[in-house]
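J.: Need a 3D model of the sequence below.
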Amino acid sequence: MQLAAGDAVVFQPAGPRVALTGAIDTQAIFELKAAREPLGEVLRYAGDSAVLVNPNRVQVERIDTSRPGAARFVEEFKLDEAGR
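T.: Got it, this is the predicted structure:
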């Protein structure tokens, strides 16, 4: 697309997002289709590299926006308990 003088480009705000890092094919920030999605679905966005990951240790770092200073905390799961 070519822009012309006077054009305005407007980007809509991003929806809910998650970041995937570690032993996966595609480390990135992904926009969720809904406010909440199963971990297994989000892993498919990243290439579903189940061979490379430790299925007994998945860590989810969360930001609690209801607390002052947006406190971060980490929860640990097995993949089968976390939506897989």
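J.: For the rest of this, base every contact and every neighbour count on C-alpha atoms.
T.: OK.
J.: Helix, strand or coil: sort out residue 61 for me.
T.: Using DSSP: H, G, I helix; E, B strand; the rest coil, the structure places residue 61 in strand.
J.: List the contacts of it.
T.: Each residue near residue 61 by C-alpha atoms under 8 Å, 6 or more residues apart in numbering is listed here: 72-75.
J.: count of residues packed around the nearest residue to residue 63 once chain neighbours are set aside?
T.: Closest residue to residue 63 apart from its sequence neighbours, by C-alpha to C-alpha, 6 or more residues apart in numbering: residue 72 at 4.4 Å. Counted with other C-alpha atoms under 10 Å, the neighbours of residue 72 add up to 11.
J.: Here is a second sequence; please produce its structure as well for comparison:
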Amino acid sequence: MKPFPYNISVTVITGNYYDEQLPSSLNKAWAKSQQHLISTLHPGSHHIVVNGADHHMLYRKPLAVSEPIRKLIHQWRRR
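T.: You can find the predicted model right below:
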């Protein structure tokens, strides 16, 4: 796999709830892939955890997901 350029900032936004509709093994595989991305593929990435979020959060409480993105954009513009 081609390495990701380090001159591009990366932020990974995840929730801390498993998807109750998926089997436990898939939830564990998804969590492991997230950690692999953060720790191995791009160790300089910034990780934001949205408390209480699962895939339904995008539809039920979109501000909880979009607010960290808005803050990141605001910080980037201030540079």
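J.: Would you give the TM-score for this superposition?
T.: Superposed pair, TM-score by TM-score structural alignment, normalised by the length of the second structure: 0.25. Supporting alignment: 39 aligned residues with a C-alpha RMSD of 4.4 Å.
J.: which other helices and strands contact the helix or strand containing the residue nearest to residue 63 of the first structure?
T.: Using DSSP states H and E, residue 72 of the first structure sits in strand 71-77. If you count contacts as 3 or more C-alpha pairs under 8 Å, 6 or more residues apart in numbering; DSSP states H and E, strand 71-77 of the first structure packs onto strand 58-64.
J.: one step back: distance-wise, check the residue nearest to residue 63 of the first structure relative to residue 40 of the first structure.
T.: 22 Å (C-alpha to C-alpha, to the nearest Å).
J.: Residue 29 of the first structure too?
T.: 15 Å.
J.: coming back round to it: farthest pair in the contacts of residue 61 of the first structure?
T.: 72 and 75 (10.2 Å; C-alpha to C-alpha).
J.: for the second structure, what's the longest helix?
T.: Criterion DSSP state H: the longest helix present in the second structure is helix 62-78.
J.: Tell me which other helices or strands that one touches.
T.: Checking 3+ C-alpha pairs under 8 Å, 6+ apart, helix 62-78 of the second structure ends up next to strand 46-50, helix 57-60.
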